[in-house]
Every structure is written in C-alpha cells, then in structure tokens.
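S.K.: Provided below for reference: sequence and predicted model.
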Amino acid sequence: MDLTIRAMGENDAAAIFEIYNQPSFRHGTLALPYESFETVRKWAEPRSPRDLHLVAEANGRAVGAAALRPFYGRRAHAAEFWIAVHDEVVGHGVGSQLLAAVIDTADNWINVLRLEMTVFTDNERAITLYKKFGFEIEGTHRAASFRNGRYDDVYCMARLRSPS
C-alpha cells in the first residue's frame, strides 16, 4: 500500500470521525458509541502546541491517524500516544508506519525518554505491534474500563529510549 504520513489537517475531520465510529476502533479504546462529530473533532484536536497529530493517507484518503502528547513538569521526559486505523486497512502496515513516525518524533525531535500507553489485554494485534517497536508490559490495571457490559483489564506498556 502506498502510504503517506503527514500532519493532520482540518479536512481530515470526516475521515477521523468515520474511523472513530467503527466498532473495532471503539472496542479497543475508551470511545463510546454514538459520539457526535463535534465530540470526535475535539478529541482529535491537539491539546497543546507540543502535541503532534498525524494522518496516514492512501489514494488521497485518510486511513489512519495518530497523536503524540508530551507531558509537562516533572514528567516532561515522557509522552503518551494513540493510534487509529480504518478497518479496511488493518493488517497492511498503517499502524506500523504511524507508530514509527511517532517514535521518530519522540526520539529525534522532542527528546522523549519514555513513551507510554495502555492497551486492553485482549487487543493482541496492538500488543504485538507495540512489542515489535520495543514496548514492554509494565503492569496490569484490573477492571480498568467498563466495556460491552463487563469490566476489562488493560496493560500499561512503555518504551524507554536509552539516554545518549
């Protein structure tokens, strides 16, 4: 798949809304069903000037997105991120290219030592992707989220860059 990773723009809101409302995306995140366009648009907006928001584009269409959100103060050495991939292209390397771009920015441009996130323990595809990029499971948050009528666990995962 010919894919371009670029900065997210205002014209990407409809594509992000479509991805956000797919059942597979919702199942792997804290998203609720039936969220409004405005709610999703605000969720995808940078929260600070330091945030990086990316889109994976194929054939002129946004098929994935990611964000890198650095922390502040005593956690300024760390950041969190999210990745979203359209159902139609899952398994075609979109998540890998987005995560590679997030890691490159974190390591080589904003000097992030610790990159972290949580992931549902049953999201094997995402866990495999994160491990491929050097993330390790640091622990389990039991009953961390209510999803599909039950409480589910999440792993906290992180990748530590070796300080130069």
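M.R.: Good, I have the coordinates.
S.K.: going forward, measure contacts and count neighbours with C-alpha atoms only.
M.R.: Noted.
S.K.: which elements pack onto the lengthiest helix in the chain?
M.R.: Ordering each helix of the chain by length in residues (DSSP state H) puts helix 94-108 first. Counting by 3 or more Cα pairs under 8 Å, 6 or more residues apart in numbering; DSSP states H and E, the packing neighbours recorded for helix 94-108 are strand 4-7, strand 52-58, strand 61-70, strand 78-85.
S.K.: just checking, what packs against the second one?
M.R.: Contacts of strand 52-58 with other secondary structure elements, assessed using 3+ Cα pairs under 8 Å, 6+ apart, are made with strand 4-7, strand 61-70, helix 94-108.
S.K.: go again with 6 Å.
M.R.: Under the contact criterion of 3 or more Cα pairs under 6 Å, 6 or more residues apart in numbering; DSSP states H and E, strand 52-58 touches strand 4-7, strand 61-70.
S.K.: below is an additional structure, to be compared with the one above:
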Amino acid sequence: MSSTTSPSSEKIQPQLRPVRPSDAEALCAIFNMPGFRWGTFRMPFERVEQVERRIAKSGQETTWIVAELDGKVVGHGNLVVQGS
C-alpha cells in the first residue's frame, strides 16, 4: 500500500479574503469569461477601470470576498444589504 496521495484525492482549498483594489484585473478576467454573463442583462464585457470603480465604491452595505488559490484569484462573491 502506498502512502502517497494521488492528485485527484487532494482537496483544493482556496483561501477566502476581502477584495483589494489590486484584484481588479483578475476579477475583470473572470467577469469577461465566456458564459459568465449568460442570462443576465449586463453588458457583454467589462473594462478593468470599471471593476476598479466598483471595488472603490463598495461601502459598508457590501461584503465582497475573493477566493485565491496558489496566489491567484479564482472566484468571488458578494453580499449586498438591500434596504433596512
């Protein structure tokens, strides 16, 4: 019996952290992936400057996190308080 672990049995464990302004380029690349906007009324692409503005405008009503794997942003999520 081998004591080594096969790559398929290793768990991928991304790290979750708050969004940073420096994440704009990586997030923009995710937002512009084929199929990301499918079924929405959003524009078909987004520029890095637009993502930078969105990050900068995030206030106390928004909790925005990114998932990082091996130092690379691979996902995101956010929660927005709507009303009181």
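M.R.: In hand now; what should we look at? Predicted model, so just to flag it, every value in this text is computed and none were measured.
S.K.: could I get the TM-score for this pair?
M.R.: The TM-score (TM-score structural alignment, normalised by the length of the second structure) is 0.71; 73 aligned residues with a Cα RMSD of 1.9 Å.
S.K.: tabulate the helices and strands packed on strand 52-58 of the first structure in TSV, adding columns for mean neighbour count.
M.R.: Formatted as TSV, these follow (neighbours: other Cα atoms under 10 Å):
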stretch	mean neighbour count
strand 4-7	16
strand 61-70	23
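S.K.: save those strands as TSV, and put in distance to Ile137 of the first structure too.
M.R.: Converted to TSV, those look like this (distance: least, Cα to Cα, whole Å):
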stretch	distance to Ile137 of the first structure
strand 4-7	27
strand 61-70	19
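S.K.: can you list the helices and strands packed on helix 94-108 of the first structure in CSV and add distance to Ala15 of the first structure?
M.R.: Below are those laid out as CSV (distance: least, Cα to Cα, whole Å):
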stretch, distance to Ala15 of the first structure
strand 4-7, 14
strand 52-58, 10
strand 61-70, 6
strand 78-85, 11
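S.K.: and the longest helix that the second structure contains, how far from the first structure on average?
M.R.: In the second structure, with assignment by DSSP H, the single longest helix is helix 48-57. Mean deviation of helix 48-57 of the second structure from its aligned counterpart in the first structure after superposition (mean Cα distance after the TM-score superposition for the first structure): 3.0 Å.
S.K.: return the set of buried residues in that helix.
M.R.: 48, 51-52, 55 (16 or more other Cα atoms under 10 Å).
S.K.: what does stretch 19-32 of the second structure give?
M.R.: 19, 23-25, 27-28, 30-31.
S.K.: which one of the residues you listed sits closest to Ala67 of the second structure?
M.R.: Using Cα to Cα, Val19 comes nearest to Ala67 of the second structure of the buried residues of stretch 19-32 of the second structure, at 9.1 Å.
S.K.: give the aligned equivalent of the closest one in the first structure.
M.R.: With TM-score structural alignment as the matching criterion, the partner of Val19 of the second structure in the first structure is Met8.
S.K.: hmm, back to that, mind putting the buried residues of helix 48-57 of the second structure into TSV with distance to Leu79 of the second structure?
M.R.: Formatted as TSV, the buried residues of helix 48-57 of the second structure follow (distance: Cα to Cα, whole Å):
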residue	distance to Leu79 of the second structure
Val48	21
Val51	16
Glu52	18
Ile55	13
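S.K.: return the member of those nearest to Thr63 of the second structure.
M.R.: Nearest to Thr63 of the second structure among those, counting by Cα to Cα, is Ile55 at 10.6 Å.
S.K.: with adjacent residues omitted, what lies nearest to the closest one?
M.R.: Pro21 (6.3 Å; Cα to Cα, 6 or more residues apart in numbering).
S.K.: one more: Ala78 of the first structure?
M.R.: Arg114 (4.5 Å).
S.K.: report the central residue of the second structure.
M.R.: His76 (2.3 Å; Cα atoms, centre = their mean).
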